[in-house]
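**Student:** Pasting the sequence and the predicted model now:
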Amino acid sequence: MIRRALMLAVFCAHDVGAAAGDLDRAAERAEMVARQIQDRGVQNEQVLSALRKVPRHEFVPDSEKRYAYRDTPLPIGEGQTISQPYIVALMTELARPGPSDRVLEVGTGSGYQAAVLAEIVDHVYTIEIEPTLAEQAAEVLRRLGYDNVTVRAGDGYVGWEEHAPFDIIVVTAAPDHIPQPLLDQLKPGGRMVAPVGPVHSTQELRVFEKDATGKVISKTAAPVRFVPLRRRHD
C-alpha cells in the first residue's frame, strides 16, 4: 500500500511538472503576441488567437526550442527556416482568412504557418519541396490534431490543381516572379500573399487579389527576406 502511494505521488508530480511546462510556454506565446505582434500593428483577433494557441516550439528542432518564441527565424534543417512570428502573423492577416476558406500554402517548411491558418480556415493544402521536411511537418501536424491540413511533397510552383480553386494562397518562399499556375488556381475574389524579388536580397511582400472578371491587382505590404522558392529541377 505504501509503495502504491509512492508511485502515485511520483506520477502526480510528473503530471504537475508537465502542466507547469505547458503553462510556461502558453505565457511565452501570450507575451510574443502582445509584444512582437500586436504592438507592431497586427489586430485581427482570429490571427492573434491562433498565434496564442499554436505551440511554435513543437515546430522547431530540439536545439532551437528555447528560442521558439523570440521574434526571429530559426533553422529547421535542409537549408530552410521557420519564419519569425511577426511575419507569419502579418501574412495571415493580409490573407484575411475566414472559416469556410480553402487555402493553398506553398512552402510547408516546419508546418507552423499551416497550423496557424488551420486554426481559422476550413482546410489547408500545403506543398513542400523537401520530402524530409514534408514528412516531419505532416507528423507534427498529425500529432497536434490538425486533421484539416493535407501535406504533400512536391513542386509548389505548379500549385495543386486537383484541389483548386483556392480562396487563399500563401507563398512562404520567394520567387523572382509570381508563378502563373498559382494565379490560375486562385478563385475569383481570392487573395494571394507572397514575397517576390531577387534571391538572397530584400524582397517585397505583396498581396494579389483576383476580381470577378479574373483581373489580378497587387499591392506591396512590406520589405522582407525569404529563402528562395525552389523548383524540382534545382
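**Tutor:** Received the coordinates, thanks. Predicted model only: the values in this text are computed from it and were never measured. Residues are numbered from 1 along each chain as shown.

**Student:** Please make it C-alpha for all contacts and neighbour counts, starting now.
**Tutor:** Will do.

**Student:** Could you name the specific helix or strand carrying the nearest residue to A138 once chain neighbours are set aside?
**Tutor:** Nearest residue to A138 in three dimensions, chain neighbours excluded: V151, at 6.0 Å (C-alpha to C-alpha, 6 or more residues apart in numbering). The secondary structure element spanning V151 is strand 149-153 (assigned by DSSP states H and E).

**Student:** tell me what the next helix or strand after that strand is packed against?
**Tutor:** Next helix or strand after strand 149-153 toward the C-terminus (DSSP H and E): strand 166-171. Of the remaining helices and strands, those touching strand 166-171 by 3 or more C-alpha pairs under 8 Å, 6 or more residues apart in numbering; DSSP states H and E are helix 85-95, strand 102-106, strand 186-196.

**Student:** out of these, deepest packed?
**Tutor:** Mean neighbour counts were taken over these using mean count of other C-alpha atoms under 10 Å, and the top value, a mean of 27, falls to strand 102-106.

**Student:** tell me how far it is from the chain's mean position?
**Tutor:** Between the centre of strand 102-106 and the centre of its chain there are 10 Å (C-alpha atoms, centre = their mean, to the nearest Å).

**Student:** can you check stretch 149-160 too?
**Tutor:** Put simply, stretch 149-160 sits 14 Å off its chain's centre (C-alpha atoms, centre = their mean).

**Student:** and if you look at stretch 83-94?
**Tutor:** Offset of stretch 83-94 from its chain centre (C-alpha atoms, centre = their mean): 8 Å.

**Student:** Check stretch 62-74 too.
**Tutor:** Here stretch 62-74 shows a centroid-to-chain-centroid distance of 15 Å under the convention C-alpha atoms, centre = their mean.

**Student:** what's near enough to touch the most centrally placed residue in the chain?
**Tutor:** Centroid-nearest residue in the chain: Q113, 0.5 Å away (criterion: C-alpha atoms, centre = their mean). With contact taken as C-alpha atoms under 8 Å, 6 or more residues apart in numbering, Q113 is in contact with V88.

**Student:** before we go on, here's another structure to hold up against the first:
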Amino acid sequence: MDLAAAFAACPRARFLPPDQQPYAGLDRALPLGYDVTCSQPTTVRRMLELLGPRPGDRVLDVGCGSGWTTALLAHLVGPAGRVVGVEIIPEVLAAGTRHLAGLTGLTGLARVELHLTAPGAPLGWPAGAPYDRILVAADAPVLAPDLVAQLVLGGVLVGPVRGEMLRVERHGRYVFVPLRTLDP
C-alpha cells in the first residue's frame, strides 16, 4: 500500500471549497459547510493504514464528504477494485461528485460510485455488499452492526466510536453463552 503515492495523486486542496484551499496543507479538519469537515491528513493517513486497502478490494466509504478519501481509496485499490461512497447530505454529495469527476483523467483508479443515503435507511450501502474494507468518517455512539454485516469474512472496518478509533475484523459466527456480570 503506497500511501505517499495516493496522497500525491489526490491532493487535498482539490477536494476543498475555494475558501478552504489555502489551508489544505494544515493538519486540521477543514469545514466543507453543512456541519461537515474534511478530516486532517494525519487522521486520514492513520485510518488508511489501519484499513489496509489492497489492489482489487471492494471498499465502502461511509461519509464520503468531499470525495477526498474516496479518491485516495480508489487510488489504493486500483483499476481492479471498486469504491462505493455514501453521504447523507445532498449538497455535500454533489460537491464530492464534482471533485471526483475532475480525476477522470488519472489512470489506475478503481471504479467509483457515490450514493445518497435515504433517511431511515440502513447504514452503509447494503446493495453493493459485501465489502473487503469499510471506512467510516463520522463518530458513532456504538459499533454499527449494519456495517459489520456488510463485510466479507476477513473484512476490516475502521472508524471512530465515541471518539476512539476502532479496527474491527469480521471472522464469522460462533456460539457462546451470553456475557454477564456478577451482581454485587
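**Tutor:** Structure's in. What do you need? None of these values were measured; they are calculated from a predicted model.

**Student:** returning to that earlier point: to which residue of the second structure is the residue nearest to the centre of the first structure aligned?
**Tutor:** Under the alignment (TM-score structural alignment), Q113 of the first structure maps onto T69 of the second structure.

**Student:** That match: which element?
**Tutor:** When elements are assigned from DSSP H and E, T69 of the second structure belongs to helix 68-77.

**Student:** tell me the angle that helix makes with strand 58-62.
**Tutor:** For helix 68-77 of the second structure against strand 58-62, the angle by axes from the mean of the first three to the mean of the last three C-alpha atoms, to 10 degrees is 170 degrees.

**Student:** what angle sits between the strand holding V151 of the first structure and strand 102-106?
**Tutor:** Put simply, strand 149-153 of the first structure runs at 30 degrees to strand 102-106, going by the same axes, to 10 degrees.

**Student:** sorry, back to before: and the helix holding T69 of the second structure with helix 41-51, angle?
**Tutor:** Between the axes of helix 68-77 of the second structure and helix 41-51, defined by the same axes, to 10 degrees, the angle is 40 degrees.

**Student:** Using the neighbour-count criterion, name the buried positions in helix 68-77 of the second structure.
**Tutor:** Residues of helix 68-77 of the second structure classed as buried under the neighbour-count rule (16 or more other C-alpha atoms under 10 Å) are W68, T69, T70, A71, L72, L73, A74, H75, L76, V77.

**Student:** do stretch 167-176 of the second structure as well
**Tutor:** Of the residues in stretch 167-176 of the second structure, those buried under the neighbour-count criterion (16+ other C-alpha under 10 Å) are V168, E169, R170.

**Student:** Among those residues, which lie within helices?
**Tutor:** For these, not one is inside helices, with DSSP state H as the criterion.

**Student:** okay, these in JSON lines with distance to L3 of the second structure next?
**Tutor:** As requested, these are exported to JSON lines (distance: C-alpha to C-alpha, whole Å):
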{"residue": "V168", "distance to L3 of the second structure": "21"}
{"residue": "E169", "distance to L3 of the second structure": "21"}
{"residue": "R170", "distance to L3 of the second structure": "24"}
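
**Student:** Return the member of the residues you listed nearest to L151 of the second structure.
**Tutor:** Sorting those by distance to L151 of the second structure puts R170 at the head of the list, at 6.8 Å, by C-alpha to C-alpha.

**Student:** measure that closest one to A144 of the second structure for me?
**Tutor:** 13 Å (C-alpha to C-alpha, to the nearest Å).

**Student:** and what of L103 of the second structure?
**Tutor:** Noted for L103 of the second structure: a distance of 31 Å to A144 of the second structure, by C-alpha to C-alpha.

**Student:** just E87 of the second structure next, same as before
**Tutor:** As judged by C-alpha to C-alpha, E87 of the second structure and A144 of the second structure stand 16 Å apart.

**Student:** same check, this time on P17 of the second structure
**Tutor:** Here the distance between P17 of the second structure and A144 of the second structure works out to 30 Å (C-alpha to C-alpha).

**Student:** looking at the first structure, where would I find the counterpart of stretch 141-157 of the second structure?
**Tutor:** Counting by TM-score structural alignment, stretch 141-157 of the second structure corresponds to residues 176-192.

**Student:** what separates that stretch from the chain centre, distance-wise?
**Tutor:** If you compare the mean C-alpha spot of stretch 176-192 of the first structure with that of the full chain, they lie 18 Å apart, counting by C-alpha atoms, centre = their mean.

**Student:** Kindly report the same for stretch 83-98 of the second structure.
**Tutor:** Shown here is stretch 83-98 of the second structure, whose average C-alpha point lies 12 Å from the average C-alpha point of the whole chain (C-alpha atoms, centre = their mean).

**Student:** Endpoint to endpoint, it covers what distance?
**Tutor:** Where stretch 83-98 of the second structure begins and where it ends lie 16 Å apart, using C-alpha to C-alpha.

**Student:** what residues does it touch?
**Tutor:** With C-alpha under 8 Å, 6+ apart as the contact definition, stretch 83-98 of the second structure has outside contacts at 15, 32-34, 58-68, 70, 73-74, 110-119, 124-125, 128.
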